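This is a predicted model, with the sequence first.
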Amino acid sequence: MLVDADALVPDLLADLRRLVEVETPSADLAAVARGAAEVADVVEERLGRRPETIVEHGVTHLRLQLGGPTRVLLLCHQDTVWPVGTLERLPWSQRDGVVRGPGTFDMLTGLVMAVHACALLQDRSGPGALDGVTLLVTGDEEVGSTHSRELILQTAQGAAGVLVLEASADGGAVKVARKGASRYRLELQGVAAHAGLDPERGVSALLELAAQLPRILELADPEQGTTVTPTTFAGGTTTNTVPATATLDIDVRAASAAELERVHEGLHTLRATQEGAQVRTVGEINRYPMERHHSAELWGRYADVCASLGLPVPDAAAVGGASDGNFTAAAGIPTLDGLGAVGGGAHAEHEHVLVDQIAPRTAVLARLVEQLRDAAPARGGASAAPGRRAD
């Protein structure tokens, strides 16, 4: 199987270039739709079957159920963080065993690997080799999967395992745990006044923001791995006016559901410190953590497959970033993440992929899919997923 995977690499890279050169920033729904159409063309060319197109709230997703109920779900996304026009500055390149271009590492290489792993199985054993395999490609992962979450959980229900083709951790490590993530916005209301004539009549929203920052930062717990990070902020209207409004965006990451809940409650109980000021927190828990017990069984299988193919077993890593695998893990479905590209530079201008790692990881993926196709279903189900808060 490893030799067969080596032979796929030229076609795999050609398909990867096709996808990279159709830019798909999450917020540009027309661009995401164009990217989905290109992905559908690649899938149809390689597997002889075209995925169904599913549009939710204007976001385009693709799903291909390859015969029967889902036994193994290959979970991918094709949206990226790069705006249209990035290719003019950071074009596709393949040089000295390294592929570069926007979205190559996160996560278009993993998506193409999933398609070619399926093609490898189909070419070896016929279309029946993919019975029970489902490929799901979403279009809004980079912005929190707001409109694809239910589709992911519905598709994964009853699967023996979910294999997430996000890029690997450092050095090719497989991701066996991920922190959960929440996003909040603090909205502060004050009273406007002329900064020169009567500033004492104003209530500064910016001063209120400054007073709230220590309270927000106190919610972090480094020993538990819980981070609470103020990110973007805005406020005021003109340079000679006491600012009546301000906003602050807050990113929260935690390794346990209990910690996410604790911070959520803390942010929603913030109260104004100035008379006449108002403070309101808007936001929710977006993804609950993927904890190690969610991936333990699949990680053992992955390591065994590597050994059976004569390949080194990669490290197992716990990471701070969240993915769509958090949804399925929290639903009680065995989930393994970081099975895609080896390289680096996610969301950065030095984004790149190591070509020599593509074939062996595609071979391992194909063998793992083959095993899970015949495995017993997961005991959990989509209904077991903790609900998101909506305040």
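Everything's here; your move.

When you work out contacts or count neighbours from here on, use the C-alpha atoms and nothing else.
Fine.

so where do the helices sit in the stretch 151-300 of the chain?
Assigned by DSSP state H, counting those that start in this stretch, the stretch 151-300 of the chain shows helices spanning 205-217, 257-268, 292-308.

nearest to residue 351, of those?
Nearest to residue 351, of all those, is helix 292-308, at 25.9 Å by CA to CA.

List the buried residues of that closest one.
The neighbour-count check on helix 292-308 (16 or more other CA atoms under 10 Å) flags 292, 294, 295, 296, 298, 299, 302, 303, 304, 305, 306 as buried.

my read: the second one touches residue 327, true?
In other words, residue 294. No. With the criterion set as CA atoms under 8 Å, residue 294 and residue 327 do not qualify as a contacting pair; they are 11.1 Å apart.

can you pull the buried residues of the helix or strand hosting residue 120?
Assignment of secondary structure by DSSP states H and E places residue 120 within helix 109-125. Along helix 109-125, the positions that meet the burial threshold by neighbour count (16+ other CA under 10 Å) are 109-122.

Tell me which residue lies nearest the centroid of the chain.
The geometric centre of the chain, computed from its C-alpha atoms, lies nearest to residue 323 (CA atoms, centre = their mean), at 3.1 Å.

Please settle this for me: is it part of a helix?
No. Membership of residue 323 in a helix is not supported by DSSP: H, G, I helix; E, B strand; the rest coil, which gives coil.

And it, how far from residue 335?
With distances taken as CA to CA, to the nearest Å, residue 323 is found 11 Å from residue 335.

same check, this time on residue 246
Using CA to CA, residue 246 is found at 40 Å from residue 335.

same deal with residue 221?
Taking CA to CA as the measure, residue 221 falls 27 Å from residue 335.

More neighbours: the two, which one.
A count of neighbours by other CA atoms under 10 Å puts residue 335 above the other of residue 221 and residue 335, at 33 against 14.

Comparison target, given below:
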Amino acid sequence: MTEFAVDALLADIETLVRCESPSSDLDAVAHSADVLTGVGKALLGVEPERIVLDGRTHLRWRFGDGPPRVLLLGHHDTVWPMGSLETHPFSEQDGVLRGPGCFDMKTGVVMALHVAASLPDRSGLSILVTGDEELGSPSSRGLIEEEARGCAAAFVLEASADGGAIKTRRKGVSHYRIEVTGRASHAGLEPEKGINAGIEIAHQVLAVAALADPERGTSVVPTVLSAGTTVNTVPAAAAVEVDVRVWDEEEQLRVDREVRALRPVLTGAQVRVSGGINRPPLDAVSSAALYGLAKELAAELGLPELTEAAVGGASDGNYTAGLGVPTLDGLGAVGGGAHADHEHVLVEELPRRTALLAALVENVLTKGSPSVPTNPAGDSGRARR
């Protein structure tokens, strides 16, 4: 088993966490890319390719002359606003590391760099660290798909699920904005002359919420809602944002059709729907073979038995799986509290998790992608060594 020094991992994690990088702040993300470039160059001896799309800064390291065979995928942007270090300072105490973005997912980025540095031969490896994942990867999706296409495996360094579980299945995500146009009038003098966009959006909220199917795990959630301008005016405009999560593509398409088929209830009102499917589902089939390999390698390395989880959140792994690329997600930090005050990383798991990632990368670079095991849990067949 490749040994990874905890102190070295912690030092680089601290460097990244202390560089705040909220997705919406382009200058902060660009500065984070500068800092990450320095960490990566110190470990790998080369600077990454710097790719700026729509003002957002992404970094890519490619090794060898041929096309990539293994992709290590992560992001360096976070949901934490500038100034969060003042209220959530970086710390490491009693085996727990804390700080904004430590769990999601700056620890995973550091793990990827240390793994690459440990490889005797990096040919065929690509590391892509994007700067807009927390926004839904609006500028980087094409870059991710370009880099993943044709790879034998994509390993996503998002944080683990509870208890360190690997994420072998993720819901697909769709986002919609439903806008209503009515007609303003004085709410006291002549309300009957108006077309109340607030009432119309209420009808639309109820209609879209009814598209959910709990038995299939489909959630359709109206979130941000706005209507009206003043207390004595019939609203002329209203809007609602809608978040959709589904386990399978058929269901994602069903909800998409029905959202787009929404029609106004009030005479004279107009309804416009924008947005659509953001990320396809990451199906268990996409991860089964790699998860089986990971379980076997973990056993060989003397690590605790791996577990798996299906989660409602999406990641850039949804994109790679959508291309048919074998994808294993949740290989990053073990801890919890993503996006929350109690965000943390368990330090004792760092060298173990990094060693597992190194074994996976070296195995696939050497042997190619494993076939789907008879038992998706990985209890049959031999590991590729």
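Everything's here; your move. Predicted, not measured: the structure shown is a model, and the values here were computed from it.

helices or strands up against the helix holding residue 120 of the first structure?
Counting contacts by 3 or more CA pairs under 8 Å, 6 or more residues apart in numbering; DSSP states H and E, the secondary-structure elements packed against helix 109-125 of the first structure are helix 2-20, helix 29-47, strand 72-77, helix 358-373.

Please identify the deepest-packed of these.
Per residue and on average, the most neighbours among those fall to strand 72-77, with a mean of 27 (mean count of other CA atoms under 10 Å).

Tell me what angle that one forms with helix 109-125.
Direction vectors for strand 72-77 of the first structure and helix 109-125, defined by axes from the mean of the first three to the mean of the last three CA atoms, to 10 degrees, enclose an angle of 150 degrees.

Quick check: strand 72-77 of the first structure compared with the second structure, mean distance?
Its match in the second structure and strand 72-77 of the first structure itself, once the structures are fitted together, sit a mean 0.4 Å apart by mean CA distance after the TM-score superposition for the first structure.

so where is the next helix or strand after that strand in the second structure?
Later in the chain than strand 72-77 of the first structure, the nearest helix or strand by DSSP H and E is helix 86-89. Aligning helix 86-89 of the first structure against the second structure (TM-score structural alignment) gives residues 84-87.

Identify each buried residue in that stretch, please.
For stretch 84-87 of the second structure, the neighbour count (16+ other CA under 10 Å) marks residue 85 as buried.

mean shift of it relative to the first structure?
With the two structures superposed, stretch 84-87 of the second structure lies on average 0.9 Å from its match in the first structure, counting by mean CA distance after the TM-score superposition for the first structure.

How many residues are close by residue 164 of the first structure?
Neighbourhood size, residue 164 of the first structure [other CA under 10 Å]: 26.

what's the counterpart of it in the second structure?
Aligned counterpart of residue 164 of the first structure in the second structure: residue 156 (TM-score structural alignment).

same question, residue 74 of the first structure
When the structures are aligned by TM-score structural alignment, the residue of the second structure matched to residue 74 of the first structure is residue 72.

Please determine how far the match of residue 164 of the first structure is located from residue 268 of the second structure.
49 Å.

Could you do residue 177 of the second structure as well?
Distance from residue 177 of the second structure to residue 268 of the second structure, counting by CA to CA: 20 Å.

If you count surrounding residues, which of these two has more?
Of the pair residue 177 of the second structure and residue 268, residue 177 is the one with more neighbours under other CA under 10 Å, namely 20 against 12.

Touching, that one and residue 244? I think so.
No. With contacts defined as CA under 8 Å, residue 177 of the second structure does not count as touching residue 244, sitting 11.4 Å away.

got a list of what the counterpart of residue 52 of the first structure in the second structure touches?
Taking TM-score structural alignment as the alignment basis, one finds that residue 52 of the first structure is matched in the second structure by residue 49. Residue 49 of the second structure makes contacts with 59, 60, 61, as judged by CA atoms under 8 Å, 6 or more residues apart in numbering.

List buried residues within these.
Burial by neighbour count, judged by 16+ other CA under 10 Å, picks out 59, 60, 61 from these.

one step back: the match of residue 164 of the first structure against residue 325, yeah?
No. Using CA under 8 Å, residue 156 of the second structure is not in contact with residue 325, being 12.0 Å away.

thinking again about what came up before, the match of residue 164 of the first structure and residue 166 of the second structure, how far apart?
10 Å.

Equivalent analysis for residue 155 of the second structure, please.
With distances defined as CA to CA, the gap from residue 155 of the second structure to residue 166 of the second structure amounts to 11 Å.

joint contacts of the two?
Between them, residue 155 of the second structure and residue 166 have 328, 329, 331 as joint contacts when contacts are counted by CA under 8 Å, 6+ apart.

what's the overlap in contacts for residue 156 and residue 166 of the second structure?
Common contacts of residue 156 of the second structure and residue 166, defined by CA under 8 Å, 6+ apart, comprise 328, 329, 330, 331.

Could you find the counterpart of the third one in the first structure?
Right, residue 330 of the second structure. Residue 330 of the second structure maps onto residue 338 of the first structure when the alignment is built from TM-score structural alignment.

Grab the nearest non-local neighbour of its match.
Counting by CA to CA, 6 or more residues apart in numbering, residue 338 of the first structure lies nearest to residue 168, which is 4.1 Å off, once chain neighbours are set aside.

Report the contact partners of the one you found.
When the contact criterion is CA under 8 Å, 6+ apart, the partners of residue 168 of the first structure are 174, 175, 337, 338, 339, 340, 341, 342, 343.

Residue 98 of the first structure: which of those residues is nearest?
Using CA to CA, residue 343 is the member of those that lies nearest residue 98 of the first structure, at 8.5 Å.

gap between the residue lying closest to that closest one once chain neighbours are set aside and residue 334 of the first structure?
If the residues on either side of it in the chain are set aside, residue 343 of the first structure comes closest to residue 353, at 4.3 Å by CA to CA, 6+ apart. Residue 353 of the first structure sits 27 Å away from residue 334 of the first structure, going by CA to CA.
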